[in-house]
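Q: here's my sequence, what's the structure:
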Amino acid sequence: MADFLRVASVNVNGIRAAFRKGMGDWLDASGADIVALQEVRAADADIAKLVAAADAGGWHVLHDPCQIKGRAGVAILSRVPSLGHRVGLGALDAQEAVQSSGRWLEADFAFGDGALTVISNYTHSGEVDTPRQDAKWAFLDAMGVRMNELADEREHVAIVGDFNVGHRELDIKNWRGNVKRSGFLPRERAYFDRFFGPRGETVVGVDGTEGPGFGWIDVGRRWAGEVDGPYSWWSNRGQAFDNDTGWRIDYHVVTPALGERVADYRVDRYPSYDTRWSDHAPVVVDYRL
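A: Model prediction:
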């Protein structure tokens, strides 16, 4: 019996297309116990059929589709059934909740002698000075509220998925060309300064604003250290993948107690451009039981 729980996360950019391109082979070989998916863009029946066809089989499926057809959608696959699950962020008004549906799915699992909450998160991509960016601000605000609630209530929590923000200059190869674009705006990055700042202490964000730190851990940065990347998303334009001109926007964001249990971290970068089954690569973390 393994002494760790393997949690993987990936934006599949449409699960049906991903499986046509080879996602099933990765799923079989991943050794994952829990797999969080974003941008599923499919119905319950589609997901169940695709997952059941994978050689390893035996997956339990939770799915929160977007109320706007053809968009978003998050899911969690697990080898054992969850102890319970919840969808959506509470600190949103009715219109914001519709726009943000299919973007936040929480599930609780047995973890050693206790429980682990895994959240599949798909933050809005945004677009500067448009309603899409307004929706992103509202989502980030609501995420912060929920993160504080979770930190008060639970010891072991992992928020994983596509956060659509590169926190630091190390997280984007061409950061200078993106400082005025959604995904690397100073105001967006300041949220992450606070998310990862010491809990309760005043944190000065990269945009100059001040606020209390939340005390969460960025597993990827802690594990990799002060290096470029490792990137998890590459544009389909030009030779971005071949040149490793990427963004690190897929995270495992965890409570401090869970951060102490990280045994391994990796990005399952594809061997070549033509073997990709998504424009994102899976991020895989082993947590000691």
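Q: for the rest of this, base every contact and every neighbour count on C-alpha atoms.
A: Fine.
Q: show residues contacting the helix or strand where Tyr191 lies.
A: Assessed by DSSP states H and E, Tyr191 sits inside helix 186-195. Contacts to helix 186-195, defined as Cα atoms under 8 Å, 6 or more residues apart in numbering, come from residues 140, 144, 165-168, 179, 182, 203-207, 209, 211-216.
Q: would you agree Val203 falls within a strand?
A: Yes: judged by DSSP: H, G, I helix; E, B strand; the rest coil, Val203 forms part of a strand.
Q: for the stretch 151-289 of the chain, which segments count as strands?
A: 157-162, 202-204, 210-212, 217-218, 233-234, 246-247, 250-254, 262-267, 283-288 (DSSP state E, counting those that start in this stretch).
Q: tell me where this structure has helices.
A: Counting by DSSP state H, the chain has these helices, from start to end: 15-20, 23-29, 44-53, 94-99, 131-153, 186-195, 219-224, 256-259.
Q: which of the contacts of helix 186-195 are buried, as a ChimeraX select command?
A: Buried residues among the contacts of helix 186-195 (16 or more other Cα atoms under 10 Å), as a ChimeraX selection:
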select :140,144,165,166,167,168,182,203,204,205,206,211,212,213,214,215,216
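Q: what residues are up against the residue positioned nearest the centre of the chain?
A: Residue closest to the average C-alpha location in the chain (Cα atoms, centre = their mean): Gly161, at 0.9 Å. Taking Cα under 8 Å, 6+ apart, we find Gly161 in contact with Ser9, Val10, Asn11, Ala36, Leu37, Gln38, Ser120, Asn121, Tyr122, Asp250, Tyr251, His252.
Q: so His60 sits against Ala52, correct?
A: No: the pair His60 / Ala52 is not scored as a contact, 9.5 Å apart, by Cα atoms under 8 Å.
Q: now do the shared contacts for these two.
A: Residues touching both His60 and Ala52 (Cα under 8 Å, 6+ apart): none.
Q: for Tyr231, which residues are in contact?
A: Counted by Cα under 8 Å, 6+ apart, Tyr231 has contacts Asp171, Ile172, Asp244, Gly246, Trp247, Arg248, Ile249, Val267.
Q: with Gly102 instead?
A: Shown in contact with Gly102 (Cα under 8 Å, 6+ apart): Asp64, Pro65, Cys66, Gln67, Ala72, Gly73, Val74, Gly88, Tyr122.
Q: buried ones among these?
A: Judged by 16+ other Cα under 10 Å, buried ones among those: Asp64, Pro65, Cys66, Ala72, Gly73, Val74, Gly88, Tyr122.
Q: closest one of those to Ser82?
A: Of all these, Ser82 sits closest to Asp64, with 14.5 Å by Cα to Cα.
Q: want to put them side by side, so please do this one too:
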Amino acid sequence: MTTIVSANLNGIRSAAKKGFFEWIATYSPDFFCVQELKAQAADMTPQFLAPAPYVGHFHYAEKKGYSGVGVYSKRQPDSVRIGFGNDEFDAEGRYVECDFGDLTVISLYCPSGSSSEERQLAKFRFMESFLPHLQSLRDSGREIVICGDWNIAHQEIDLKNWKSNKKNSGFLPEERAWMTRIFDELEFVDVYRKLYPEATGDAYTWWSNRGQAWANNVGWRIDYQIATSGIAATADSASIYKEQRFSDHAPLTIAYR
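A: Okay, here's the model as predicted:
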């Protein structure tokens, strides 16, 4: 059994203070992928870099207090790739790829477009650039699990208030169609949806800090593990951890045989 956790931390220092690493130590997944470090290399403590028995590999944003991703594993990867080859988005610290035998584990943080029209246009540029990279990953023939905050709710059942969000970033028709291409054309698998095709409120992984979104479970499912068909077929179970709050996102765990 291989367990993989994906968690947007909304700041690794903040999440650590809230007990994230203690939870990981108790839970002990084989791999865990984190997004939104909001830290530079100089900010990373020994606990952040290598919480025993894990080793970590990271992609930091050039801008301080922004973005950043990491992959933690219990053994050193065979190879590590930082960034996916796009200068604009590699400067933002959005991609780490680690190979372990026949398996590739990736931590991904897709841009959000909610703050401005400028950022939405950047998100569209990311989508256009990242799709060919996904194609090359698929064509590699390796088994791949991409963990991350994709900042897109794919279907109506993936967010509470879908009707009022049809013109908002994260649920735009263009964004949803792009994800459909990932599943239908590139044949990647949305592993949580494969296991729980009709889950609604239990599936949410992010809640706005505005209003009473958390208290009323007005959430979105924007954190995914998207995998090649071979390893996706071995997925046994998935869970979203909500007993403690480490950030505005909840960790997503999937167990693979």
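Q: and the TM-score between them?
A: The TM-score (TM-score structural alignment, normalised by the length of structure 2) is 0.94; 256 aligned residues with a Cα RMSD of 1.7 Å.
Q: before we move on, the earlier item: any chance of the strands of the stretch 151-289 of structure 1 in a markdown table, with distance to Ala94 of structure 1 too?
A: Formatted as a markdown table, the strands of the stretch 151-289 of structure 1 follow (distance: least, Cα to Cα, whole Å):
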| stretch | distance to Ala94 of structure 1 |
| --- | --- |
| strand 157-162 | 23 |
| strand 202-204 | 31 |
| strand 210-212 | 27 |
| strand 217-218 | 31 |
| strand 233-234 | 31 |
| strand 246-247 | 32 |
| strand 250-254 | 27 |
| strand 262-267 | 36 |
| strand 283-288 | 32 |
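Q: out of those strands, flag the one nearest Phe111 of structure 1.
A: Nearest to Phe111 of structure 1 among the strands of the stretch 151-289 of structure 1 is strand 283-288; the distance by Cα to Cα comes to 9.2 Å.
Q: what does that closest one contact?
A: Contacts of strand 283-288 of structure 1 (Cα under 8 Å, 6+ apart): 3-10, 232, 250-252, 258, 261-268.
Q: picking that back up, who wins for proximity to Ala107 of structure 1 among the helices of structure 1?
A: Distance to Ala107 of structure 1, taken as Cα to Cα, is lowest for helix 131-153 among those, at 12.4 Å.
Q: which bit of structure 2 covers that closest one?
A: Aligned using TM-score structural alignment, helix 131-153 of structure 1 spans residues 118-140 in structure 2.
Q: picking up where we left off before, format the helices of structure 1 as a markdown table; extra columns: distance to Gln239 of structure 1.
A: Shown next, in a markdown table, are the helices of structure 1 (distance: least, Cα to Cα, whole Å):
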| stretch | distance to Gln239 of structure 1 |
| --- | --- |
| helix 15-20 | 21 |
| helix 23-29 | 22 |
| helix 44-53 | 31 |
| helix 94-99 | 33 |
| helix 131-153 | 28 |
| helix 186-195 | 26 |
| helix 219-224 | 24 |
| helix 256-259 | 35 |
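Q: and Pro282 of structure 1, which of the ones you listed is closest to it?
A: For those, proximity to Pro282 of structure 1 was assessed by Cα to Cα; helix 23-29 is nearest, at 9.4 Å.
Q: average offset of that closest one relative to structure 2?
A: Helix 23-29 of structure 1 differs from its equivalent in structure 2 by a mean of 1.4 Å after superposition (mean Cα distance after the TM-score superposition for structure 1).
Q: distance from that helix to the middle of the chain?
A: Helix 23-29 of structure 1 sits 19 Å away from the centroid of its parent chain (Cα atoms, centre = their mean, to the nearest Å).
Q: re earlier: is it possible to mark the buried ones in the contacts of strand 283-288 of structure 1?
A: Buried subset of the contacts of strand 283-288 of structure 1 (neighbour count, 16+ other Cα under 10 Å): 4-10, 232, 250-252, 258, 262-263, 265, 267-268.
Q: which of the residues in the match of helix 131-153 of structure 1 are buried?
A: Applying a neighbour-count criterion of 16+ other Cα under 10 Å, one finds Gln120, Ala122, Lys123, Phe124, Phe126, Met127, Phe130, Leu131, Leu134, Leu137, Arg138 buried in stretch 118-140 of structure 2.
Q: what do you get for stretch 83-97 of structure 1?
A: Going by neighbour count (16+ other Cα under 10 Å), the buried part of stretch 83-97 of structure 1 is Val87, Gly88, Leu89, Ala91, Leu92, Glu96, Ala97.
Q: contacts for that stretch, please.
A: 64, 100-110, 135, 138-139, 141-143, 145-146.
Q: with adjacent residues omitted, what lies nearest to the aligned residue in structure 1 for Tyr241 of structure 2?
A: Taking TM-score structural alignment, Tyr241 of structure 2 has Asp268 as its aligned residue in structure 1. Sequence neighbours aside, Pro282 is the residue nearest to Asp268 of structure 1 in space, at 5.3 Å (criterion: Cα to Cα, 6 or more residues apart in numbering).
Q: Ile240 of structure 2 versus the aligned partner of the one you found in structure 2, what's the distance?
A: Taking TM-score structural alignment for the superposition, Pro282 of structure 1 sits opposite Pro251 in structure 2. Here the criterion is Cα to Cα, to the nearest Å. By it, Pro251 of structure 2 lies 6 Å from Ile240 of structure 2.
Q: same check on Ile24 of structure 2?
A: In terms of Cα to Cα, Ile24 of structure 2 sits 14 Å off from Ile240 of structure 2.
Q: one more: Ile4 of structure 2?
A: From Ile4 of structure 2 across to Ile240 of structure 2, the span is 12 Å (Cα to Cα).
Q: for stretch 163-183 of structure 1, grab the matching residue range in structure 2.
A: Aligned using TM-score structural alignment, stretch 163-183 of structure 1 spans residues 150-170 in structure 2.
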